[in-house]
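> below are the sequence and a predicted model; questions follow.
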Amino acid sequence: MPKSRALPLALSLSLALAFPLGQGALAQAPEAGADQALPAPASADDALRALYTQEWEWRQQEFAREKIDGRWQASSRMAAIAPADWERRARYWKQVLGALDAIDPAALSPQERINAAVFRSMVEADYNSATWRTWEAPFNSDSFFWGYLAPRQPYPREADWQRLFGRLRDVPAHFAQHIANMRQGLARGWSVPRATIDGRDDTIEPYTRTDAGNPFLAALEGMPASIPEPRRSQLQAEGRALVLEQVVPAYAQLLEFMREEYMPQARTTLAASDLPDGRAFYRTQIREYVTRDMDPREIHEIGLREVARIQAEMREVMARAGFEGSFEEFLQYLRTDPKFYARTPRELLATASYIAKKVDGQLKYAFNTLPRYRFTILPVPDDIAPIYTSGRGGLEACLFNTYDLPSRPLYNLPALVVHECAPGHSFQAALALEAPARPEFRQQTYFSGYGEGWGLYTEWLGTQMGIYETPYEEFGRLTFEMWRAARLVIDTGLHEYGWSREQAIEYLAGHTALARHDVTTEVDRYISWPGQALAYYLGYRTILDLRAEAERELGARFDQRGFHDTILNLGSVPLPVLEEEVRGYIAAQKVAPAP
């Protein structure tokens, strides 16, 4: 997903296709793109390279991206998203998958076998999204196509602003296409569940303002001195006119549609299985996010077992903290005692920054390769903070939510920092960006099972790095582990077993020390984003089990630095590929000369 607008790394490219968050271009990419001849057979490696190179170039045109400073970023237009555009894309991806099927995997070199597996998973997810017509519900309780268009940090160059202005000129038509698609979804019963979108319309309101409270106008006011006068004032005037004359009316029309039409007509059911052919759809979502075929009931049982295991560990930590009451009383104590909460947004951000710096001092003991690229720490923007998660990390920044500070316990912050910043998502994204000799599509492909599994694994790794200083912080880590294990139970409970929203909320609230606000936000996310929540724990257990296998097989020769480098040097891959490659590393280490 594009980082130029500070979008969260936790959203995959395939989600960008299903929910295009302002990525690109009402000016339609050339129609010939869907019908161009695919590569003629050559050697298996050559045929595969030609196939994924052509698809990647075609994809950039389709989603209005151009190469800027060596990275694919949003261009000066927005993507065409009418039904015909998605139908054309589906035809092309079907053709690509057919060509991929014709390549014998056994004839590929080891690196190209990895590329083929990554490419297949990526294209299958995109093809499924297009054919299920998920673009008829182009947002969820967590992420919105209207919320990521304004720059979160001012652009330093005039060319960046000019590209933004080009995209803003497309906003009225782009939103009109979204509205038409959503009407079509309502007509066939394919919508975001009504119960999960209360208040989401409020996130549109700031963009209808005509003062500095409008994020676009605020961004223009912050245009930096790197653009000299008088050009800076001219650009600001041009941008203000564009926002007031075209963008604000488009957002006002969208807000009216959401409140008067979409929300009253959105479906009253919750489960993915309640959608047209919903049980089959839910299984494709499991495959997309977990990157393997798993039965929902199998996942549910894994979740129940892990919840019981973690709960026993939480009680042990509660005893270490010296608390003599019940588990429920301990949760209430953690949720209400002021000593566990920041008094100001700056205090929360400062604590997060201290933890991130403490992590920096330990990285050399856990990794051989460290990235050069640096992230910053920022508050979640005000327009989305009331319904946003506690934190989210990506290449450019780690965002921490400072809205409603009594819902942001500091004992959770160490686990949140290592997951979102380093050695979690920001660290992971920087290494992926700087990785050598990898096809372009591999540099910007993201699989939730791998990426979120790594993020949760780094929370556990923090126990080896000395990050958790008190029993309360250790309990916060276990709360986060429980939170992800409980997702296995809740996601499948909702979408396979027909749980109610209240049942899911009570289950999560009763097993974690998460604030009630976070519990409700999270459950709404699971309802409106089926399958995505499963990726974290199943990916985490895959990595932790591989580590246990490496320690068992290598004994004293095990070095966590090499183990971690093997995982991160791969870049984002499906979990079966990760298992195969790590086991290859273990086998090689067994026969390598002793250090």
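Now that the structure is in, tell me what you want to look at.

> alpha carbons only for contacts and neighbour counts from here, please
Will do.

> all strands of the protein, in order?
65-68, 71-74, 376-379, 391-393, 397-400 (DSSP state E).

> A further structure is provided below for comparison with the first:
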Amino acid sequence: MSVKLVIAALLSTTLAAATVSATATAQALPPPTAQPGESADDARLKRLFYDSDEASLKRNPIEGIFRGDLRYADRLGDYLTDAYLAAERAAIDHNLAALKTIDRTRLTATDQIAYDVFKTRNETDLAGYAPAILKVQRDLPIDHFNGFQTFYPDLASGKGGAPFKTLVDYENNLKRNAQYAAVLDRAIGRFRQGMSDKIVQPKLVVTNMIQEFDNLIAEGVEGSTFYGPVKTFPATISAADQARLKAAYAKQIRDVITPAHQRMRDFLAKTYLPVARDTVGLSALPGGDAYYTYLIRQSTTLPMTAEQVHQLGLSEVARILKGMEAQKQAVGFKGDLPAFFTFLRTDKQFQPASVDQLRDGYRAIEKRIYQRIPEQFSLTPKTTLEIRPVPAFKEKTEAGGSYQGGTPDGSRPGVFYYNTYDLPSRYMWEMETLFLHEGVPGHHFQISLAQENTALPAFMRFGGNTAYVEGWALYAESLWKELGMETDPYQRMGGLNDEMLRAMRLVVDSGIHAKGWTRDQAIDYMLANSPMARTDATAEVERYIAIPGQALAYKIGQLTIARTKAKAQAALGAKFDPRDFHAQVLDTGSLPMPVLERKIDAWIAAGGGAAK
């Protein structure tokens, strides 16, 4: 796995699979034990999963923190080194070789699914080590979405995934902070190699990164996100230790972290920006076309071409526009669709009057949805959900809503984050569909259920692919009618707008990275086909430029889930129960699309019904 994919896996689910916050326990997952009815091959497969996961946690200790395994919590990992890349590649080779020694036909049905997921994941990761593809990934180590500066400050803030319950927790954080500064310095070295290889970031990505580092630097010492843990302490830490830790944290921010931020900021502004490129698509880079083809596969889990993606997007945009026209007529708006878009963007009635109005509105939506959940879901998580605003230091580049997972044991809640930046553009008509996607029954259900399922191997509990994770969340939006949402035509327009966003992503992402589209061309396309605010359209386009291919997964994953549902409804007729279907989709964690389709086909062939 490349470091960019590791980072993406750790970020909140607006970008991929959601992060999982840490528990207060330092316990590892127990080794697998034999179960009745399992073959020797089942036992060997589970041992392979376990050993692979244990080795991965040593190479990627920060993943353990997010999962609540604190054995290696004093380490960050040797990311952006050649040794790290070599170790990841060796692990993939080992995993695939070991799989070949296991007879899949002798496995239980559940273990056959796990076998297929593990095989697909490793084969996809291996494809990323093709020399031309690896070179591009290596030379573009961070950006304003997939960068350590985008998630690590929150992890170290005292309010993120890392626990601050013991003296050891505070000391471990100091050690990780020092390693974070070292990673930033290594990123500078990778950027310099990219300059030599003529593989550099677009100017707008560099400019956005500079702003991120400026924001972190401007916080000072006691106002720093990194100072957060020592603003409050648990009662178990003595007054003497509290004073010592406050001094140590202040000194580290002043002497280590801020200088590292400043070095990166100065390098980006003075050395890198002058040679950064004016183009924005991958096709402009040596090896860029091959890299984009790989990213399509990695994000969608399907062997699609850029042209196939583009044409699918165009057809979906045309279909959704018809639905938007119907909503325009339902509210009696006089004028064409572009005029209706302008009305939705600018009329004061759709703009929240305060941050409190957003918060209270999302809480009310949550309450209404939960009243209808039993009609659609028999399988629900025990992890609770909190509703919070996006932290100020990253609100400018964050989406309107995002999700961070809770703990596997349910002791720490999942979090739905709503963005208050540029408050007039946080339209009231998009709130219901946004909560369906990021909160309930979207990311919160899917991620929580996976990690709570101790019967799954760790890579299926805590890992995932974007097509499934985001495809499920977009599919969750389509349950608006069943869950009593979007009864108002404007809220329904919000649902169509969010679906349109995912359809436009297919067009715009492939347009940018395979067809030479410019930033402004992509923004204009999105504004012409939706009521999105320019602020959001700009942030979206700059996201696609920074993380190519990732945004393709949403619509393709949703279409796959919807297609399997339609197939099940047609085949099972009156026996079809949405509660059973949703349990089938959710009870084995994140699956590649072909594996999910085979699972649902087998369920249909067995006559449907609840899981046995």
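Everything's here; your move. None of these values were measured; they are calculated from a predicted model.

> who are the packing partners of the top helix by length along the first structure?
In the first structure, with assignment by DSSP state H, the single longest helix is helix 158-187. Contact here means 3 or more C-alpha pairs under 8 Å, 6 or more residues apart in numbering; DSSP states H and E; on that basis helix 158-187 of the first structure packs against helix 231-242, helix 248-257.

> between those helices, which one is nearest to Lys364 of the first structure?
helix 231-242 (43.4 Å; C-alpha to C-alpha).

> looking at the helices and strands packed on helix 158-187 of the first structure, which is closest to Arg113 of the first structure?
helix 248-257 (45.2 Å).

> what range in the second structure matches the closest one?
Alignment of helix 248-257 of the first structure against the second structure: residues 258-267, by TM-score structural alignment.

> flag every buried residue along the matching stretch.
By 16 or more other C-alpha atoms under 10 Å, the buried positions in stretch 258-267 of the second structure come out as 258, 260-267.

> cool, stretch 1-20 of the first structure as well?
Buried, per 16+ other C-alpha under 10 Å, within stretch 1-20 of the first structure: 1-2, 4-20.

> stretch 139-158 of the first structure now?
Within stretch 139-158 of the first structure, judged by 16+ other C-alpha under 10 Å, the buried ones are 139-152, 154-155, 158.

> ok, now stretch 331-347 of the second structure?
337, 340-342, 344-346.

> JSON lines please, covering the residues you listed and showing distance to Arg502 of the second structure.
Shown next, in JSON lines, are those (distance: C-alpha to C-alpha, whole Å):
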{"residue": "Leu337", "distance to Arg502 of the second structure": "19"}
{"residue": "Phe340", "distance to Arg502 of the second structure": "20"}
{"residue": "Phe341", "distance to Arg502 of the second structure": "17"}
{"residue": "Thr342", "distance to Arg502 of the second structure": "20"}
{"residue": "Leu344", "distance to Arg502 of the second structure": "19"}
{"residue": "Arg345", "distance to Arg502 of the second structure": "19"}
{"residue": "Thr346", "distance to Arg502 of the second structure": "22"}
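
> and Gly463 of the second structure, how far from Ile142 of the second structure?
To Ile142 of the second structure, Gly463 of the second structure is 21 Å away according to C-alpha to C-alpha, to the nearest Å.

> got it, and Pro163 of the second structure?
26 Å.

> ok, for Met431 of the second structure, nearest residue in space, not its chain neighbours?
Tyr362 (7.0 Å; C-alpha to C-alpha, 6 or more residues apart in numbering).

> contacts only, for whatever residue of the first structure lines up with that neighbour.
Counting by TM-score structural alignment, Tyr362 of the second structure lines up with Ala352 in the first structure. Taking C-alpha atoms under 8 Å, 6 or more residues apart in numbering, we find Ala352 of the first structure in contact with 413-414, 417.

> want to throw the residues you listed into JSON lines with neighbour count?
Formatted as JSON lines, the contacts of Ala352 of the first structure follow (neighbours: other C-alpha atoms under 10 Å):
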{"residue": "Leu413", "neighbour count": "23"}
{"residue": "Pro414", "neighbour count": "25"}
{"residue": "Val417", "neighbour count": "31"}
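
> out of the residues you listed, which is nearest to Tyr507 of the first structure?
Tyr507 of the first structure lies nearest to Leu413 out of the contacts of Ala352 of the first structure, by C-alpha to C-alpha, at 22.5 Å.

> in the second structure, what residue corresponds to the closest one?
In the second structure, the residue paired with Leu413 of the first structure is Met431, using TM-score structural alignment.

> separation between its match and Gln491 of the second structure?
8 Å.

> cool, Pro381 of the second structure as well?
Distance, Pro381 of the second structure to Gln491 of the second structure, by C-alpha to C-alpha: 27 Å.

> returning to that earlier point: so which of the strands of the first structure comes closest to Ala80 of the first structure?
Of all these, strand 65-68 comes closest under C-alpha to C-alpha, at 12.2 Å.

> quick one on the thing from earlier: quickly list what's touching both of Met431 and Gln491 of the second structure.
With C-alpha under 8 Å, 6+ apart as the test, Met431 of the second structure and Gln491 reach no residue in common.

> can you count the residues close to the equivalent of Leu575 of the first structure over in the second structure?
Alignment note: Leu575 of the first structure maps to Met593 in the second structure; criterion TM-score structural alignment. Number of residues near Met593 of the second structure (other C-alpha atoms under 10 Å) recorded here: 22.

> what of Pro264 of the first structure?
The number of residues packed near Pro264 of the first structure is 11, by other C-alpha under 10 Å.

> contacts only, for the nearest residue to it once chain neighbours are set aside.
Among residues not flanking Pro264 of the first structure along the chain, Arg194 sits closest, at 7.8 Å (C-alpha to C-alpha, 6+ apart). Neighbouring residues of Arg194 of the first structure by C-alpha under 8 Å, 6+ apart: 263-269.

> and with 10 Å instead?
141, 262-270, 528 (C-alpha atoms under 10 Å, 6 or more residues apart in numbering).

> so of the buried residues of stretch 1-20 of the first structure, which ones are in helices?
13-18.

> what's the closest of those to Ala430 of the first structure?
Leu13 (16.7 Å).

> just list the residues touching the closest residue to the closest one other than its chain neighbours, thanks.
Distances taken as C-alpha to C-alpha, 6+ apart put Met1 closest to Leu13 of the first structure, at 5.1 Å, once the chain neighbours are dropped. Going by C-alpha under 10 Å, 6+ apart, Met1 of the first structure touches 7-17, 20-21, 23, 73, 394, 444-446.

> understood, closing this out.
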